[in-house]
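> give me coordinates for this.
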Amino acid sequence: MMTALFSLTGQRALVTGASRGLGQAIAVALAAAGAELICTSSAVGGCQETVQKIIAGGGKATALAADLSDEKVVEKLAADALATGQIDILVNCGGTIFRAPAHQFPMQEWHKVIAVNLDAAFLLSQRIGAAMIARKQGKIINIASMLSYSGGITVPAYTASKHAIAGVTKALANEWAQHNIQVNAIAPGYFRTDNTAALQADTERNAAITARIPAARWGEPEDLAGAAVFLASRASDYVNGHLLAVDGGWLAR
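Next up is the predicted model:
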C-alpha cells in the first residue's frame, strides 16, 4: 500500500532544465518511480545524457529543445509536449542566473532571468494546467530557492524570480486545488551545480555557507529525488501551495 502511494507507473512527466544538475536528477528519479519522461533543455541534443540514463535504468524518455527566454518558443514547447499525449506531471526546473552588483545590473540580463525563471514557468503551468483542469488531475512542481526567502548578494533578478515563483505556486494552488491539481515547490538549499559554481569557487563564501548548514555539506542533485517523487505522487494529494525546503537544515539555523 505504502509503495503504491509513491509509484508513478502510468504517469507522464515533463521536466524542463533536465540536461544536467537538479533537473537531470529529478527526471531520473521520476523515471525510477515509473514515470515516462519528456526531458527538455535549451539546446538540441542537450538532454541526450539524461535520456540515456533513464533508458539504461529501464525507463522511457524522449527529449525536446526550447529556449525558455522566448515566449513563443515556450508556447510551442507546451503544444508539442501535449501533442505527444497526456502530461500528468510538470516540473518547472529550467533556470538561469546572472551575477552583478545591483547598481550595475544590466537590464538585458534582468529581463532574461525573469523570462526564463518566472515567465516560462507560468506559461507552461498555464497551458499544461488547462489540460489538467479539464481532466481534474495533475501535479505541478516549481523549483524555488533559498532566495525565495532571503535577498542574496549580487543576484537581484534571480532573487526576484524565485520570490515570485513562491507566490505563483501559492496563487495557482489556490485556484486549482479544487480541480484535484496539486501545485507545490521545492526550495533547494546550496547544491553543487553549475549555477553555484562561483560560490563554490569563492573560498570564503563556500566556508561560510558550509558552516551554516547543519548537515555540514552542500547538497548533491540526487538529494532532491525523494522530495520530487513525493510531490509528483499520490502521497502528496493533500499538499497544496507548499514550499518544501531541501536544504540540509539551512533555514533552521
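
> okay, CA-based contacts and neighbour counts for the rest of this
OK.

> helices along the stretch 101-250 of the chain, start to end?
Under the criterion DSSP state H, counting those that start in this stretch, helices of the stretch 101-250 of the chain are mapped to 107-114, 120-135, 156-176, 197-201, 203-212, 225-232.

> how far away is the residue nearest the centre of the chain from Lys112?
Closest residue to the average C-alpha location of the chain: Cys93 at 2.6 Å, with C-alpha atoms, centre = their mean. Distance of Cys93 to Lys112, given as C-alpha to C-alpha, to the nearest Å: 16 Å.

> Proceed likewise with the subsequent sequence, for comparison:
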Amino acid sequence: MEVNLTVSYDFSGKVALVTGASGGIGRATALAFARAGASVVVSDVNAAGGEETVALAAAAGGTAIFHPCDVADPAAVKALVARAVGHFGRLDFGHNNAGITNLTADEWDDEVWRRSLAINLDGVMHCMREEAAAMLDHGGGAIVNTASINGFTGNARQPAYVATKHGVIGLTRHGALKWARDNIRVNAVCPGVIETPMTDAVARNPDLRRAMEALTPMGRMGQPDEVAGAVLWLCSVQASFVTGHPLVIDGGATVS
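Predicted coordinates:
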C-alpha cells in the first residue's frame, strides 16, 4: 500500500538523530526528517543499510551522515551523540528506534532474554541519557522512543519483547517528568503490525500475512511512513504541550 503524507514541517537548522535507521520505521523517519530540512544522523549496526539511508536522504535533497552504533553499549551511544553534536553543532530531536524481536527464538533462554533487554530497554535508556544531556546545552528538544502495542498488551510468545516494550513506555513517562521544566519533551510511538524488514517473513507468506491483517480492524499492515509521520508530529511545535504520551499507531488493533 502506498502512503502519501501531505503534512509538511520546517525543521531547517535542526538536527535529528535516528537509531535503527538502516530500514523500516527508522529509515522512514530519517528520510522524513531530511525532507523537512533537518540535518540527520543515521545510526544502526547495519552499516550498509545505514549508508543506503544516507544516500536516499541526499537524493531527496537532505543532509545526513552515518555513524555505526550498538545501542546496548553505553560508550558507543555516548560517542554517537558526541558525533552528532561535533558534526552539526547541536541536537534537537532523538528517535530511539533501534530494537530487536525474536519471532523464532525462545525468549525464556537467558542469552536471548539478556540481549533483548540490552538493546530494547537498556539501549533506549542510554540514548535518552546522552540525548537529553546534549539538548540541555542547547535549550531543549524532543525525544521519541519506539515502543509497541505490546507495551500495553501481551502475547504468549515473546516475554522479553513484551517486558521491554512495557519498560520503554515507563522510561518515556519518567523522562517526560524528569525534563518537563527543561524544555525537553519525551514521548513514544507504539506501532502495531507494520510492514518492515522485521516482519518481512510474515509479509511474504500469504497465509501468515492474511492472519496478521485479520488482527487489525483496518484489515491491513501499517506502513513505516505512517509511524514516521507521528514521530515528526511529536517533535514539532504542533505537539508543544504533549509529553509522556505513548501514541498508538495500530489500525485499531488495541481497540477491541
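
> now the TM-score, please.
Between these two chains, after superposing, the TM-score reads 0.91 (TM-score structural alignment, normalised by the length of structure 1); 250 aligned residues with a C-alpha RMSD of 2.2 Å.

> ok so, going back, the residue nearest to the centre of structure 1 matches what in structure 2?
Residue pairing (TM-score structural alignment): Cys93 of structure 1 is matched to Asn97 of structure 2.

> so its match touches Thr146, yeah?
Yes - with contact defined as C-alpha atoms under 8 Å, Asn97 of structure 2 reaches Thr146; the gap is 4.9 Å.

> sorry, back to before: so the residue nearest to the centre of structure 1 versus Pro214 of structure 1, what's the distance?
Cys93 of structure 1 is 25 Å from Pro214 of structure 1, by C-alpha to C-alpha.

> with Gly152 of structure 1 instead?
From Gly152 of structure 1 across to Pro214 of structure 1, the span is 19 Å (C-alpha to C-alpha).

> can you pull out the strands in the stretch 1-150 of structure 1?
For the stretch 1-150 of structure 1, the strands defined by DSSP state E, counting those that start in this stretch occupy 12-15, 36-41, 61-65, 89-92, 138-143.

> what's around Ser150 of structure 1, how many residues?
Neighbours of Ser150 of structure 1 under the rule other C-alpha atoms under 10 Å: 12.

> tell me how far it lies from Ala144 of structure 1.
Distance, Ser150 of structure 1 to Ala144 of structure 1, using C-alpha to C-alpha: 12 Å.

> next one: Ala198 of structure 1
Per C-alpha to C-alpha, Ala198 of structure 1 is found 19 Å from Ala144 of structure 1.

> in terms of neighbours, single out the busier of these two.
Set Ala198 of structure 1 next to Ala144 and count neighbours by other C-alpha under 10 Å: Ala144 wins out with 28 against 13.

> about what we covered before: surely the residue nearest to the centre of structure 1 meets Leu14?
No - counting by C-alpha under 8 Å, Cys93 of structure 1 does not reach Leu14; the two are 10.0 Å apart.

> list the contacts for the aligned partner of Thr53 of structure 2 in structure 1?
Aligned against structure 1 by TM-score structural alignment, Thr53 of structure 2 finds its counterpart in Thr50. When contacts are counted by C-alpha atoms under 8 Å, 6 or more residues apart in numbering, Thr50 of structure 1 touches Ala18, Ser19, Arg20, Gln24, Ala27, Val28, Cys39.

> sitting in helices, which of those do you find?
Among these, the residues falling in helices (DSSP state H) are Gln24, Ala27, Val28.

> most neighbours out of those residues, which is it?
Within these, most neighbours by other C-alpha under 10 Å means Ala27, with 34 neighbours.
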